[in-house]
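1. Okay, predicted coordinates and the sequence, questions at the end:
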Amino acid sequence: MSTTTAPTVRHSRTGLAGQLSELGVEQNGVLLVHASMRAVGPVSGGVRAVVCALRDALGEHGTLVVPAFTPENSDTSSHYLDRVRGLGDRAREAVRASMPPFDPAMSAAPSMGRLAETVRLTEGAVRSEHPQTSFAALGPLAGGLVAQHRPDCHLGEDSPLARLYELRAQVLLLGTGFDTCTAFHLGEYRVPAPPCRSYRCVVTAEGRRQWWEYEDVALDDSDFAALGADFARADDGAAVRTGAVGSSTSRLFRFTDAVDFAARWLPSHRGAVPVQALCHAPG
């Protein structure tokens, strides 16, 4: 008895660009992307072809933005806490001593995925200088978007997220869920009296590797999946468009809609629930 294996569908740059346009990606617009290449599936040309497809859909004057976060250089991040869980004091200190200081030109962002890293490394890309929650961007508005990212403001009014809000950017969840949606974090800054906490990371100051501690809004993405589900249902689903891109089910929506919804939703759903460590961005 013989068996036949179904051929693997391999997507093309042209096909992906067409799907992105059909989903509603705006020509000459600004697009923040969170992506799972595994969900997109095999693509001729690999991840670089996906970046090209995104830029094709955006057009010559469009701007592509991705997170380039670095939890690897912080000892208050969930990444670090997972890494040292069960280790003794000496082993923990060895991990801390091995952490490289943040360098916007050189520091990799492996936890953000292959597409984000490819955008960051593409010729012409620029990156904001926050030592934990930087963003990388390509396109004519990239420089202004990432400029003046204040080092003690992760994802608030002095970050690229506020600039994306002003530009009425779109957000594309390319095969990912709402739990990765950084737009919701700007909503956390816009609730009345948001709770704050301390953060610590390794930086270079005066030519030397140093630990730097600062206070900022206590970021918490533990309920973003529930927040996103309610956002997708609001107004009979008018705010969120869903469609196939490659093998993935992807979602597209306006950045302002997501932030405004989060700012309304969070105060009534969190209440006195203790703040959790940030999962998808450094803490």
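-> Received the coordinates, thanks. Residues are numbered from 1 along each chain as shown.

2. alpha carbons only for contacts and neighbour counts from here, please
-> Fine.

3. so how far is stretch 251-260 off the chain centroid?
-> 14 Å (Cα atoms, centre = their mean, to the nearest Å).

4. Ends of that stretch, what's the gap?
-> Terminal residues of stretch 251-260 are spaced 18 Å apart (Cα to Cα, to the nearest Å).

5. Flag every buried residue along it.
-> Going by neighbour count (16 or more other Cα atoms under 10 Å), the buried part of stretch 251-260 is 251, 252, 253, 254, 255, 256, 257, 258, 259, 260.

6. Mind jotting down where the strands sit in the stretch 151-283 of the chain?
-> 170-174, 196-205, 208-217, 240-245, 248-254 (DSSP state E, counting those that start in this stretch).

7. let's bring in a second model and compare:
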Amino acid sequence: MRAVTQHPDGGDRVAAQLHGLGVERGGVLLVHASMRSAGEDAEAMAHALRRSLGPQGTLVVPSFTPENSDTSPFYLSRVRGLGAEARAALRAAMPPFDRATTPASPSMGRLAETVRLAPEAVRSGHPQTSFAAVGPAAATLLARHRPDCHLGEDSPLARLYEADAQVLLLGTGFATCSAFHLAEYRLPAAPRRLYRCVIAPDGGRRWWEYEDVELDDSDFAALGGDFERADVTGAVRRGRVGAAPCRLFPLRAAVDFATGWLVEHRVRAR
């Protein structure tokens, strides 16, 4: 693992930290970020990230929207303890997903919404687990996000895997690493469940139910810890960007390790 040295003040300092950490110029970068941890303005961070990637690089962020689903942990936590009437009122008021106007969930962080709002940004169309991106590869990476495939082979994560993207955890831990979800789809007989959310076909509003792999990030922190400890090639790089502790690593290596880890810790434990 390689430490990152500090650099003079200003945007150049943050861009230099990103370069020193190993962000590849001209590459594809998936970022999970906590601006509070970084101590930086989200717009300034987005600019620094794009500057470090260069004009041929592509910046990708998760722009998930659990607020429009009554099967999400977000909704279940909100209605816990409420009566039937209050639950019905909350459900009736849930806004439908609109790719152009629905903001990324606050839980995704300010950087995600900043990227989504960029004039040239592209967003995938999944009503719960969309991604937003800027850069020349954005449209290709985010195209054909099948609405009944959250984070599997028909999602941007699989395209990021094919593009040999990097993952940057900026002030966040492995528990937030969405790339690990792709490994869940690659497990034998992966458990499936029903999901439900509000969508806006042709400007209307209706509930839609679909079946997909059961997503479970409860063990991602442990998985990420083992991934980092098993790294003997220096693929996982650690340092600071702004004030935030960061990890940078290849998405493909993370998914490949996670697939084997989940077979050992989930499939064989069934």
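-> On my side now, so go ahead. Every value quoted in this text rests on a predicted model; they were computed, and no experiment measured them.

8. what's the TM-score for these two chains?
-> Superposed pair, TM-score by TM-score structural alignment, normalised by the length of structure 2: 0.94. Supporting alignment: 262 aligned residues with a Cα RMSD of 1.4 Å.

9. Give me the neighbour count for residue 209 of structure 2.
-> 12 (other Cα atoms under 10 Å).

10. need the contact list for it.
-> 194, 195, 196, 197 (Cα atoms under 8 Å, 6 or more residues apart in numbering).

11. Which of those are buried, as a ChimeraX select command?
-> With 16+ other Cα under 10 Å as the criterion, this ChimeraX line picks the buried residues out of the contacts of residue 209 of structure 2:
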select :195,196,197
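
12. Tell me which residue of structure 2 is furthest from the middle?
-> Distance from the centre of structure 2 peaks at residue 85, with 34.2 Å (Cα atoms, centre = their mean).

13. And the alignment partner in structure 1 of it, how far from residue 96 of structure 1?
-> Taking TM-score structural alignment, the alignment pairs residue 85 of structure 2 with residue 90 from structure 1. Using Cα to Cα, residue 90 of structure 1 is found at 10 Å from residue 96 of structure 1.

14. Identify the residues contacting the residue nearest the centre of structure 1.
-> Against the mean C-alpha coordinate of structure 1, by Cα atoms, centre = their mean, the closest residue is residue 67 at 3.8 Å. Residues counted as contacts of residue 67 of structure 1 (Cα under 8 Å, 6+ apart) are 33, 34, 112, 116, 133, 134, 135, 136.

15. and which of those residues is nearest residue 188 of structure 1?
-> In terms of Cα to Cα, no member of the contacts of residue 67 of structure 1 lies closer to residue 188 of structure 1 than residue 133, at 15.2 Å.

16. Distance check, the closest one against residue 47 of structure 1.
-> 23 Å.

17. same question, residue 86 of structure 1
-> 36 Å.

18. Please pull up the equivalent of residue 191 of structure 2 in structure 1.
-> Looks like residue 191 of structure 2 aligns to residue 195 there (TM-score structural alignment).

19. Check whether its match really touches residue 217, as I assumed.
-> Yes. Applying Cα atoms under 8 Å, one finds residue 195 of structure 1 in contact with residue 217, separated by 5.9 Å.

20. thinking again about what came up before, distance to residue 56 of structure 1 added to the buried residues of stretch 251-260 of structure 1, as a markdown table?
-> Formatted as a markdown table, these follow (distance: Cα to Cα, whole Å):
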| residue | distance to residue 56 of structure 1 |
| --- | --- |
| 251 | 18 |
| 252 | 16 |
| 253 | 19 |
| 254 | 19 |
| 255 | 21 |
| 256 | 24 |
| 257 | 25 |
| 258 | 25 |
| 259 | 27 |
| 260 | 29 |
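
21. which pair in these spans the largest distance?
-> 251 and 260, at 17.5 Å, using Cα to Cα across these.

22. that older thread, from the contacts of residue 67 of structure 1, which ones fall inside strands?
-> 33, 34, 135, 136 (DSSP state E).

23. For the residues you listed, pick the one with the most neighbours.
-> residue 136 (28 neighbours).

24. who's in contact with that residue?
-> 65-68, 116, 119-120, 125-128, 142, 146.

25. Could you list which of these belong to strands?
-> 65, 66, 67, 126, 127.

26. can you pick the most crowded of the residues you listed?
-> residue 65 leads those on contacts (other Cα under 10 Å) with 29 neighbours.

27. To what extent is residue 219 of structure 2 buried, counted in neighbours?
-> 13.

28. Over in structure 1, tell me which residue corresponds to it.
-> In structure 1, residue 219 of structure 2 lands on residue 223 (TM-score structural alignment).

29. ok, now which ones touch its match?
-> Counted by Cα under 8 Å, 6+ apart, residue 223 of structure 1 has contacts residue 179.

30. And residue 65 of structure 2, by the same measure?
-> 97, 102, 103, 104, 105, 127, 128, 129, 130.

31. quick one: the helices in structure 1?
-> Remark: helices assigned in structure 1 by DSSP state H are 13-23, 37-40, 46-58, 78-84, 89-98, 114-121, 142-146, 160-166, 183-189, 224-233, 255-270.

32. and the longest one, which stretch of structure 2?
-> Read that as helix 255-270 of structure 1. Helix 255-270 of structure 1 covers residues 251-266 of structure 2 once aligned (TM-score structural alignment).
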